[in-house]
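# Could you work out the structure for the sequence below:
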Amino acid sequence: MSLPPDSETAGQADRARWHAFAVCLGAGFMALLDVSIVNVALPSIEDALDAGPSDLQWIVAGYSLAFGLMLVPAGRVGDVLGRRRLFVGGLIAFVIFSAACGMAPSAGVLALCRLLQGLSAGTLNPQVVGLIQQLFSGSARARAFGYFGATVGLSTATGPLVGGLLIAAFGQEHGWRAVFLVNVPIGLLLIPLALRYLPGHDRRPAGRVDIDVVGLVLLGAAVVCVMLPFVVASEAQGDAPWWTVAVGLACGGLFAWWERRLERAGGSPVLPAALVRTPSFAFGVAVGTAYFAGFTGLFLLSTLYLQQGLQLTPLQAGLTLTSFALCGALSAARSGRMVQRFGRWTVVGGATVMIVGMVGVDLVAASMDGPRTPLVIAACLAVAGLGNGNVVAPNQTLTLADVPVERGGSAGGVLQTAQRVGASVGIAVVAAVFFSNLGSGGLAGGYGEAMSAGLRVNIALLCVAVVAAGVDALRRRRREPG
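All right, here's what the predicted structure looks like:
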């Protein structure tokens, strides 16, 4: 029995949407994986390329800075000129610069290629969020963001594991090159799939393209100036250019003034006042910033504690962190249904469970030292991962729920930029506390006490996210008592 023509067409359209979504997830995973995968390869890079501390610092920091810089401009340009164009262009550039990183002959060339790789990833990533907004609505959108949240969690937590596996397979001398070159075959597979499955309705607007170039430049300058000293401070224990924070705040003030002026003149600002005044968007950005400030530093602390303190190999440390990734992916995949039923309380509950898991890690680090310690740490991280899966994707869904589809890319870019800034600030603060408490004696060679001190900063920042989410949940309940 054949389906009616309308049903058959609807089924084909639905399959096409999910095929396009799968391409988006693959590209998003690849771009976000490179934020963390390189950390385990730094000792190999140092030996192979005779890299100094400054070189290593910029190999890591350059990617993060360039990634954060491009999110909002690329999101806005994708909204105006077409998301498929930006997606495919960013993906091609990411593959090219990943190959260049893997073949870099010197530390300076590698740092430059990492910067360009970060710009490519920052161009690609906001198109993923914008395309999810474009492809789905209602419960299907919440479900899609749930899968996207699982991808974010997996890419963040499995970076050390994937890096450790590649270094173990190819050796210390060439394994670090494989960390970058692994993106090439994946990207070459995704490019034709993107051209085939992503929505092809991108038409160049007739007449003048209305893009707020001045606003984008001011916002980009503000983001880089604010992020720079925190990223530098988190990657090295040297002096950071803290004066750039003042410059960044000044650029932020100029950006706000320019946006108001442009909107009054009838222009099209990067951040319309209506979007900024949308409570769901404003609360979502606040929750995302505080949450990423609190949870991202967990991986820096865990890597140092497991490898330097407990003397695990990069692969063993990566396996210990895998419990967080797997449990986070499981809960994130179901978070779409949760957020449809419980709304903002899903985020409150998820962040609370995340705190419980991190408190468990804190107690273990402060009281245990021995061969069983990694197993207990992995169990506590599994609890934290279950909580994390119910935060990232639901917060994204709730933040963008009231945002028009034509602003999906730029709004998603603003949210991700805020998360990147929060992560940079949080990692810098946690790293400073960790190293200031690192002594030569005690549990795990002094790393246990330092780990515990750093985790308490993480937990405090997560509590800020819980409070912000709770306030928004109460606001929503008063507004919609049913």
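
# Only C-alpha atoms from now on, for both contacts and neighbour counts.
Noted.

# which parts of stretch 189-207 are buried?
190-191, 193-195, 197-199 (16 or more other C-alpha atoms under 10 Å).

# One more, so I can put them side by side:
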Amino acid sequence: MTTPDPRRWLMLPVILSATFMYGFDLNVINVAIPSLQHDLNANEATLELIVGGYSFTYAAGLVLGGRLGDLLSHRRMFLIGMASFTLASVLCGLAQSPGELVAARLLQGLTAAAMVPQVLALITSVFPGEERMRALSWFGVVAGLAGVCGQVLGGLLLSADVFGLGWRVIFFLNLPVGVVVVAFALRLLPQADTGRRPGLDPLGVVGVSGALALALVPMVLGRGQHWPLWTWISLAASVPVGIAAILWERRLGGRGGDPLLDLALFRNRGFSLGLGVNVAFMASFTSGIFVLSLLLQSGLGLSALQAGLAFGPMAVLGMAGPVAGRRLVPKIGARGAMLLGCAITAVGMVFIGTALQALGGDINVAWLVIGLALLGFGNTLVLPLLIGATLGGVRPQQAGVASGMLNTTQQFAGTAGLAVLGTVFFSVLGSHTGRADFASAAETVVWINLALIAVMAGLTALLTRPAAKPAAAADSSPTVAAEASA
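Predicted coordinates:
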């Protein structure tokens, strides 16, 4: 049995910094949109690329980032990704034109795809089974905080106009953080690799990335351009390209090669069901936060800072969720704790939806804050356990590609949920801009999200105790998977 790395708990905040930096930069840009319009004279299409281009290149590069971690070592890819992300952030801050900022944001998303898959891969490979749940709990805390801090801290920085930098400070902030993280990562991250290193599979890279690009670009840009013909052609083309890529991956694996997508992972019931739960989770979470942010700012007239602060209780209870999960698992099992998290999230959705239905445009922000707090606790109670259940049967040799597939699924589901439910929201809203109109549109999305939470709960209930494993493999499976009761 391999002795765990004695520095693993010192290592954890270092690798989790990548999760925070990615999530922070994903969300903080929304606060800076008015400043970007004023300073760079960016039009609506350019703003969509500045905001959505980051998500697109991130999602398109995740599977490749995971594979490169398996190929070059997770330590090396983390260092390359973090250093490159820091440089790309500086380029964003130095941009003098909308085009320069778009290019820098595309690069920033791609570099994030190099570092983020290494986080879960390192947690899976470094922490033994009995400790992995604790590490994943902290992952859930950081992932939840990143989004809220992007709005709250971003609003504070822009309001303070630090050093007169305006919107640029949100990108320059990554420079000192990135330098410190790289310095600690060089000292703390393990040198060991996962054994035999796979090939790169260039055809798989082109096929999988091409299929994702064809699907994600219209999702990111379609709504703002009112879904022109090219968006539908692109979405339709993504299907045959995706099928061709999967057939190639299957053929390559069948003849003993190293496919980019390890299709054997789907024979793991926990992995397959876990991906399904992740789809419903991310579609609900991403669209819900987006719509409620619009309600607070555009509908109820709150400033970006005030809206960010309204999410504060959500962040506080979001930190409590993973801690509660660790204590609940020994008593009711991981599956029971996940179902409880789904129930609490559903209560929060019902609370918000009922308040919007009863009060309409006269709703007080306090009602939304209470519902958001319940969502924060329920979502972060689910997330670490869900990740553990999804990666429960993954061998260390598969950690990078499995993490990349999981992150890609989450990002794709979040983008799709945002595109579909964002379209529903704006369709219900129409040309109306009153408080009651925003409340009605938001209510519609809330009830749809409640249905997604019901799907989460149904798939979670299907998670069963994994089959007994040989002693040599037992330690590679996290506690959460072992405790997912039948």
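
# TM value for the aligned chains?
Once superposed, the chains reach a TM-score of 0.91 (TM-score structural alignment, normalised by the length of structure 1), with 468 aligned residues with a C-alpha RMSD of 2.6 Å.

# Now flag whichever of the buried residues of stretch 189-207 of structure 1 is closest to F180 of structure 1.
L190 (16.3 Å; C-alpha to C-alpha).

# Please tell me which residues of structure 2 stretch 448-464 of structure 1 aligns onto.
Counting by TM-score structural alignment, stretch 448-464 of structure 1 lines up with residues 439-455 of structure 2.

# list the contacts for V359 of structure 1?
Going by C-alpha atoms under 8 Å, 6 or more residues apart in numbering, V359 of structure 1 touches 455, 459.

# Aligned counterpart of it in structure 2, please.
Per TM-score structural alignment, V359 of structure 1 is aligned with V350.

# same thing with L228 of structure 1?
Match for L228 of structure 1 (TM-score structural alignment): V217.

# which residue packs closest to its match, ignoring adjacent ones?
F56 (6.8 Å; C-alpha to C-alpha, 6 or more residues apart in numbering).

# so the one you found sits right up against L107, yeah?
No - checked against C-alpha atoms under 8 Å, the pair F56 of structure 2 and L107 is beyond contact range at 10.5 Å.

# and the match of L228 of structure 1, how many residues sit next to it?
Residues lying near V217 of structure 2 (other C-alpha atoms under 10 Å) number 20.

# For it, pull up the helix or strand it's in.
Assigned by DSSP states H and E, V217 of structure 2 belongs to helix 202-221.

# Show me the contact partners of that helix.
45, 48-49, 52-53, 56, 59-61, 64, 227, 231-232, 234-235, 237-239, 241-242, 244-246, 248-249, 259-261, 412, 415-416, 419.

# Apply 7 Å and report the result again.
Applying C-alpha atoms under 7 Å, 6 or more residues apart in numbering, the external contacts of helix 202-221 of structure 2 come out as 48, 52, 56, 60-61, 64, 231, 234-235, 237-238, 241-242, 245, 249, 259-260, 415-416, 419.

# now do stretch 153-163 of structure 1
29, 32-33, 36-38, 40-41, 179, 315, 318-319, 321-322, 324-325, 328-329.

# What's the match for P98 of structure 2 in structure 1?
By TM-score structural alignment, P98 of structure 2 lines up with A107 in structure 1.

# Kindly report the same for P384 of structure 2.
In structure 1, P384 of structure 2 lands on A393 (TM-score structural alignment).

# repeat for S284 of structure 2
That one, S284 of structure 2, aligns with G294 by TM-score structural alignment.

# Pretty sure that match sits against G426.
Yes - using C-alpha atoms under 7 Å, G294 of structure 1 is in contact with G426, at 6.0 Å.

# which bit of structure 1 covers stretch 235-252 of structure 2?
Against structure 1, stretch 235-252 of structure 2 falls on residues 245-262 (TM-score structural alignment).

# mean per-residue distance, that stretch to structure 2?
On superposition with structure 2, the mean distance recorded for stretch 245-262 of structure 1 (mean C-alpha distance after the TM-score superposition for structure 1) is 1.5 Å.
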